[in-house]
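1. Got a sequence here, can you build the structure:
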Amino acid sequence: MSGSDLDVLVPQPQVVDLAGQRLAISPLVLGELPAMLKAVQPFAQRLAGEPDWLALLSDHGDALLTALAIASRQPREWVDALALDDAITLAATVFEVNADFFVRRIAPKVGDLARRLNGRLAGLTPSPA
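-> This next block holds a predicted model:
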């Protein structure tokens, strides 16, 4: 088994220097998923492709900052104090390291749920007389 094969099985953390601190960002673990799912639920569909981090911050700032704190394993106060460029770097790194979680698991599930709910709501809407 080569080193790249092992990296697929056991992803290596991505190291990033932010606010005078070196962080090793690694994929989320099972115990972090409930809080992360709750945090990203308001904006999960907007994570496909290349997310517009400034728009997400504007529209869903509190949820995004909570998600960044969970994924970086840093206190929310630390995340809140980041300079904007550091926050964008952190968001991009977290997204890259956890892309499988966000793109393949979360965004499609949110889309499927929305379609099911829309179908149910359409069935509950009275038809015009």
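2. going forward, measure contacts and count neighbours with C-alpha atoms only.
-> Will do.
3. Show residues contacting stretch 25-37.
-> Contacts to stretch 25-37, defined as CA atoms under 8 Å, 6 or more residues apart in numbering, come from residues 11-16, 67, 70-72, 93-94, 97-98, 106.
4. Would you do the same for the sequence below? I want to compare the two.
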Amino acid sequence: MNASDLDVMVPPAQELDLAGRCLSISPLVVGELPAMLKAVRPFAQQLAGDPDWLALLAEHGDALLSALALGSRQPREWVDALPLDEAIALAAAVFEVNADFFVHRVAPKIGTLAQSLSGRLAGPTPSPA
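-> Here you go, the predicted model:
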């Protein structure tokens, strides 16, 4: 296993200077996953490829800002006060560092679950007795 293989398995942290703070954005740990999954559920499928951060902010602003606070390990109030360009840089870093988790694990599961539920809901409905 070489260094690039290890970077794929455990991506290196990204250093960002935002709003007077030097942040180290690193992959989520197990204890952070439940809150992050809850935050990204409304927009998980939109994370594949090159997300439109402005559209995500417009459509899922509260959930996205919560996810950024969790992913950066910063208070939500601090994230809320970021200028737009810095918030987009933070979003890109948080989701890039955790891309394997979101794009390859979360988004497909949500899509599969939606299809499964859709199939069940479209099936025959029992008649009242």
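5. Overlay them and tell me the TM-score.
-> Once superposed, chain against chain, the TM-score is 0.91 (TM-score structural alignment, normalised by the length of structure 1); 126 aligned residues with a CA RMSD of 1.5 Å.
6. Could you pick out which of the contacts of stretch 25-37 of structure 1 are located in helices?
-> 67, 70-72, 93-94, 97 (DSSP state H).
7. neighbour-wise, which of these leads?
-> residue 71 (25 neighbours; other CA atoms under 10 Å).
8. Name all residues that make contact with the aligned residue in structure 2 for that residue.
-> Using TM-score structural alignment as the criterion, the counterpart of residue 71 of structure 1 in structure 2 is residue 71. Residues near residue 71 of structure 2 by CA under 8 Å, 6+ apart: 25-28, 36, 94.
9. repeat that for 10 Å
-> 25-29, 32-33, 36, 65, 90-91, 93-95, 97-98 (CA atoms under 10 Å, 6 or more residues apart in numbering).
10. Which of these sits closest to residue 114 of structure 2?
-> The closest of these to residue 114 of structure 2 turns out to be residue 36 (CA to CA; 19.1 Å).
11. hmm, which of the contacts of residue 71 of structure 2 are the buried ones?
-> Burial by neighbour count, judged by 16 or more other CA atoms under 10 Å, picks out 25-28, 36, 65, 90-91, 93-95, 97-98 from these.
12. Going along the chain, name the helices of structure 2.
-> 3-9, 33-40, 53-72, 76-80, 84-97, 99, 107-122.
13. most packed of those helices?
-> helix 99 (a mean of 20; mean count of other CA atoms under 10 Å).
14. in structure 1, what residues pair with that helix?
-> Residues 99 of structure 1 are where helix 99 of structure 2 lands when matched by TM-score structural alignment.
15. That stretch vs structure 2, average offset?
-> Stretch 99 of structure 1, aligned to structure 2 and superposed, deviates on average by 0.4 Å (mean CA distance after the TM-score superposition for structure 1).
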